[in-house]
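# Just to be clear, the model below is a prediction. Sequence and coordinates:
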Amino acid sequence: MVATSPLELPTLTVSDPVRRKKILERLSPLILTPGQQQKIHDIFLDEMRLGLAAKPEKESSLLMANTFIPELPDGTENGEYLALDLGGTHFRVIYAHMKNGKFDEEIVDYYHVPSEKRLGPGEELFDFLAECIANFIQKRQLGGRNFQLGFTFSFPMIQKSLDVGILVSWTKSFNCPGVVGEDAVRMLNDAIKRQGGLDITVTAILNDTTGTLVMGAYLDKRCAMGMILGTGCNGCYIEKVERIEKWLGKHKESEVIIDIEWGSFGDNGVLDFIRTQWDDAVDNQSLLVHSYTFEKYFAGKYLGDLFREVLLTLAKEGLFCSGGIDILNTHGAITATNVSNIESDSFKGVTDETKAVFDNLNLIYDDDDLHIALYVAGILSYRGVLLVSLLSGILLERMKHDHCTIAIDGSLFQHHPRFRPLMEKFISDTAPGRSFDLRLAHDGSGKGAALTASIAERLKKRSSR
């Protein structure tokens, strides 16, 4: 087997030319044509326009939320801050000490959110969070001082200010009644007061994507885009205030971070022209059907099942594996990590990882089956990189910065061997001549939240003068 480049469109090598032709024709909907790419480009620009409009003629699938963060770390950050990072079944409480714009000390504790708190009354969830903060303060001997807290709340929300975030909908494994439509900051501040003995004020709310941009700017002042590319996918960028029609009133700020919430791009049907039967199958098996359309095309939570569904179809049609295919009916049997490992085989010119995955699944296979799996993993990954790169390039063209560092966090970007190199190529193709680089900005949801609390403090001091 010959090693291939991550930049090349995958090719299929099997011994039977008739079988090869059938597979290529069957999977052709997964390869986006230049015309489809241009259509995605135009639709995304229009969805952004609708999302920023004061009175759009129709609803956009993009939230285009104002984060109310008008500036980024500038090197003057000093003092002690707390951060709370909530977005999954585990959350973190973080203490950060900053000196002359740098992290001087950081303490992190992890807490598990039991299912009864994730599904029970919202007030009880926030009381639980406040209890954990109190536990952290006591355990780490941080009592007797005032703290400002940055709250990473990784759920769709509409912000009214830097310290007001109205929950739009729960996602993932959370569904607490009494929170949708309410301000998560107010609920957490109220819970902290009920807890008693704490001198803590939540001064900023953000999501992990925004935190990644803020963390990216800490690492490189030229950072103007943030992205999560892991279990899910989202992007944010710096927008000119004059372009935000729905932000009414007078504002001193010239720019602000906009949280696009592009994971839901296409929830209104505008991307149905690229949708395949395998995308439908994955969507129908998901917790939130007909939502988060864009990220379901490639994000880590779904990539393994997309791969499995394609192989299942080929197996049913007699084009893949001679036996043991019942496992391919099982949701979650193949993970994004498996797909990443199979992709690494392609670039090394081997099939070791692919064999390991197949052996674990007890599939009966030959060399051609291994090559088919390599091809399927390749074209699914290629499609995903192309989609996320199209959107990234559009933002680069929109911002027109001399140079833009794109801060990215997430396991797909970190570990999938095709994503980074191919993103660099595709973004360059989408935004020719635009100078950019991709930078891993780990822990935007933690350190980014602490940095945002410091920015909030700076803004408050400035406005009180």
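Yep, that arrived.

# only C-alpha atoms for contact and neighbour calcs from this point on.
Fine.

# Run through the residues that contact residue 59.
Applying CA atoms under 8 Å, 6 or more residues apart in numbering to residue 59 gives the contacts 50-51.

# And it, how far from residue 283?
22 Å (CA to CA, to the nearest Å).

# isn't residue 220 right next to residue 404, touching?
No - taking contacts as CA atoms under 8 Å, residue 220 lies outside contact range of residue 404: 9.6 Å.

# So those two - more neighbours on which side?
residue 404 (20 against 17; other CA atoms under 10 Å).

# now the helices for the stretch 351-465 of the chain?
Ranges of helices in the stretch 351-465 of the chain, per DSSP state H, counting those that start in this stretch, are 352-361, 367-399, 411-415, 419-430, 447-463.

# Quick one: closest of those helices to residue 130.
helix 447-463 (17.0 Å; CA to CA).

# what about that closest one, distance to the chain center?
Distance, stretch centre to chain centre, for helix 447-463: 24 Å (CA atoms, centre = their mean, to the nearest Å).

# Only the buried residues of that helix, if you could.
Neighbour-count burial for helix 447-463 flags 447-456 (criterion: 16 or more other CA atoms under 10 Å).

# Which strands and helices lie in contact with it?
strand 79-86, strand 147-153, strand 200-206, helix 208-219 (3 or more CA pairs under 8 Å, 6 or more residues apart in numbering; DSSP states H and E).

# Arrange the ones you listed in JSON lines, one row each, with distance to residue 233 as further columns.
Shown next, in JSON lines, are the helices and strands packed on helix 447-463 (distance: least, CA to CA, whole Å):
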{"stretch": "strand 79-86", "distance to residue 233": "17"}
{"stretch": "strand 147-153", "distance to residue 233": "15"}
{"stretch": "strand 200-206", "distance to residue 233": "16"}
{"stretch": "helix 208-219", "distance to residue 233": "9"}
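
# Comparing these, which comes out most buried?
The highest average neighbour count among these, using mean count of other CA atoms under 10 Å, belongs to helix 208-219 at a mean of 29.

# all strands for the chain, in order.
In the chain, the strands defined using DSSP state E lie at 65-66, 79-86, 90-99, 102-112, 147-153, 157-161, 164-167, 200-206, 223-229, 233-240, 255-259, 403-409, 435-440.

# then this one, side by side with the first:
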Amino acid sequence: MPTTTSNPNVVDEIIKSFQLPDDSLTVITQKILEAFKLGTDGNPNGLAMTPTFVTSVPNGTEKGTFLTLDFESAAFRVSQVKLDGKRNLSSADKIVDLSAQDKTGEATAFFDLVADSVRGFLAENGIQGSTSNPLPLGVTFGFPVQKTGIKNAKLAAWTKGFSVQNAVGKDVSTLLQDALDRKKIPVKCVSVVNDTAAIFLAQSYLSGGCVLAAIFGVGTNGAFPEEIAKIKKLHNTPSLSTTGKMILNTEWGAFDNQASISNRNVLPRTPYDNKLHRESLRPGFQSFEKMVSWMYLGEIARNIFVFLIDQSPPALFGGKSTPALNAQFGFDSYYLTLVEQANSLTDIKAVLVEHLGLKSEDISDADASIVRAVSIAVTTRSARLAACAVAAGLVYRGHLALGPRAPAGPKLPVAVYGELMLLYPQFQTRLHEALTAITGKGTQERVDFIQVKDGGALGAALSAFEATTIQK
């Protein structure tokens, strides 16, 4: 059995550094609200608040057949989605896995791969178009973009482990259309929508109600509708009507890496966060995302474990490590869920043996308890920070207020998606508890988190519907 003897306070201090008292949640929420307002005012110190140019909220009566592309962190999906106008849909789908080379190679090669996959999908499903009547294609693209139209989306930056070369600053729909045209594929890209806006559209189609959409997965982001008159003035969109609403993509994953001093260093960073930032593909960017999202939580925990292993005398595993623990992102966030849901310390040890290559004799009961405590601390902080973003969105739109009691009113449907919502049951519970701490008693009864599965394809189809019927 390993000897794990060190300063008994070292683990307690780490756990304490991840705790966020309720008053801190309120301060962070206020700062996110400020960043929303600055961004909507066109101030570069605020969040992007990117217009989607989707101005029609679906009501379930939409009909039509559309090709779609849905880009995710490790794959993309080609689909044909049929909307029946009665809140139902049917689809045929093909998932294409992406290699590390695909995600870091040249843009031409990347979009050629996408175009080839579309052509293969059409052939496999007997779907035909023509040069004179190309098939309409909607795209869900979950990366920061600058929008000037429903299909015009200039890539602002890659996130989620992507760094495809010679794509930043270029229009995504143009890159894709050029590849389709080169290969003489009779498909026309008619819309590009963010993944968060896509689940907003999907939920609106499926149930007829949605006030906010939030993704807590590989990345994190939020979207909600805003008055077009306000967006028109601030984002120089003269072609838009001055009435109605448009879905805004907040890009809240970038909170706290703005130029404004008032919005910098608001988040409670630890040395383990700083290490992650420094070693990431884009150091200093996506600050909020790197403390909240599924992609990074396991790496934060791994940084803590390595720190404890390296203590003298060692504070974890008797100072022993493994290639997995020594490798960046070698501790997957999924292991956090396995650890927390384990029924006993013996079960936690089994997780560490299976997934990290540790020997059972190198893991003491104290070690297993430390791993559980760290896992809970990292994911609880994530959920509480996530609640700040959700609260800010609901307060910004006037649905709730900061304070001891939520105002009376109807249910507030919030569309959610992502690994943390799908695979980590405790995450949603903690998010709700923190949201109640920020916006008061009664919040839990009013805010209804609705998981929207496969919303990327449906949302892309609905944006294509708008592009070909409403904005045609």
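Structure's in. What do you need? Remember, it's a predicted structure, so these values are computed and weren't measured experimentally.

# on that earlier part again, turn the helices of the stretch 351-465 of structure 1 into a markdown table, including distance to residue 17 of structure 1.
Output for the helices of the stretch 351-465 of structure 1, formatted as a markdown table (distance: least, CA to CA, whole Å):
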| stretch | distance to residue 17 of structure 1 |
| --- | --- |
| helix 352-361 | 22 |
| helix 367-399 | 11 |
| helix 411-415 | 34 |
| helix 419-430 | 29 |
| helix 447-463 | 53 |
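
# which one of those lies closest to residue 346 of structure 1?
Of the helices of the stretch 351-465 of structure 1, nearest to residue 346 of structure 1 by CA to CA is helix 367-399, at 6.5 Å.

# Report all helices and strands that the closest one contacts.
helix 34-52, strand 233-240, helix 300-316, helix 336-348, helix 352-361, helix 419-430.

# in it, what's buried?
368-396, 399.

# Tell me the counterpart of residue 54 of structure 2 in structure 1.
Aligned counterpart of residue 54 of structure 2 in structure 1: residue 69 (TM-score structural alignment).

# So that match versus residue 239 of structure 1, what's the distance?
For residue 69 of structure 1 relative to residue 239 of structure 1 (CA to CA), the value is 11 Å.

# more crowded one of those two?
residue 69 (23 against 20).

# Check the gap between that one and residue 327 of structure 1 for me.
48 Å.

# again with residue 400 of structure 1
49 Å.

# okay, these two: which has more neighbours?
Legend: neighbour count by other CA under 10 Å for residue 400 of structure 1 and residue 327, higher for residue 327 (15 against 12).

# Tell me which residue of structure 2 lines up with residue 414 of structure 1.
Match for residue 414 of structure 1 (TM-score structural alignment): residue 422.

# Run through the residues that contact that match.
Counted by CA under 8 Å, 6+ apart, residue 422 of structure 2 has contacts residue 451.

# Distance of it relative to residue 54 of structure 2?
27 Å.

# Over to residue 351 of structure 2?
In terms of CA to CA, residue 351 of structure 2 sits 45 Å off from residue 54 of structure 2.

# ok, now residue 359 of structure 2?
From residue 359 of structure 2 to residue 54 of structure 2 the distance is 54 Å (CA to CA).

# Likewise for residue 113 of structure 2?
On the measure of CA to CA, residue 113 of structure 2 and residue 54 of structure 2 end up 28 Å apart.

# Check residue 285 of structure 2 too.
Distance from residue 285 of structure 2 to residue 54 of structure 2, by CA to CA: 27 Å.

# Which residues are in contact with the equivalent of residue 156 of structure 2 over in structure 1?
Aligned counterpart of residue 156 of structure 2 in structure 1: residue 168 (TM-score structural alignment). Residues in contact with residue 168 of structure 1 (CA under 8 Å, 6+ apart) are 155-158, 180-181.

# Just put these in a markdown table and tack on distance to residue 266 of structure 1 and neighbour count.
Output for these, formatted as a markdown table (distance: CA to CA, whole Å; neighbours: other CA atoms under 10 Å):
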| residue | distance to residue 266 of structure 1 | neighbour count |
| --- | --- | --- |
| 155 | 18 | 22 |
| 156 | 16 | 19 |
| 157 | 18 | 28 |
| 158 | 19 | 19 |
| 180 | 23 | 17 |
| 181 | 23 | 13 |
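
# Which residue, other than its chain neighbours, is closest to the counterpart of residue 145 of structure 2 in structure 1?
Per TM-score structural alignment, the equivalent position to residue 145 of structure 2 in structure 1 is residue 157. For residue 157 of structure 1, ignoring the flanking residues on the chain, the nearest one in space by CA to CA, 6 or more residues apart in numbering is residue 167 at 4.4 Å.

# Now do the same contact list for the one you found.
By CA under 8 Å, 6+ apart, the contact set of residue 167 of structure 1 is 155-158, 179-184.

# just residue 396 of structure 2 next, same as before
33, 36.

# In structure 1, what residue corresponds to it?
Residue 396 of structure 2 maps onto residue 398 in structure 1, by TM-score structural alignment.

# what does residue 434 of structure 2 give?
Residue 434 of structure 2 maps onto residue 426 in structure 1, by TM-score structural alignment.

# pretty sure its match is touching residue 386, no?
Yes - between residue 426 of structure 1 and residue 386 there is a contact under CA under 8 Å: 6.5 Å.

# ok, the match of residue 396 of structure 2 to residue 262 of structure 1 distance?
16 Å.

# swap in residue 167 of structure 1?
17 Å.

# Repeat that for residue 210 of structure 1.
Counting by CA to CA, the gap from residue 210 of structure 1 to residue 262 of structure 1 is 13 Å.

# Distance-wise, check residue 38 of structure 2 relative to residue 226 of structure 2.
14 Å.

# Residue 350 of structure 2 too?
Relative to residue 226 of structure 2, and taking CA to CA, residue 350 of structure 2 is found at 49 Å.

# Count the neighbours of residue 114 of structure 2 for me.
Around residue 114 of structure 2 there are 20 residues (other CA under 10 Å).
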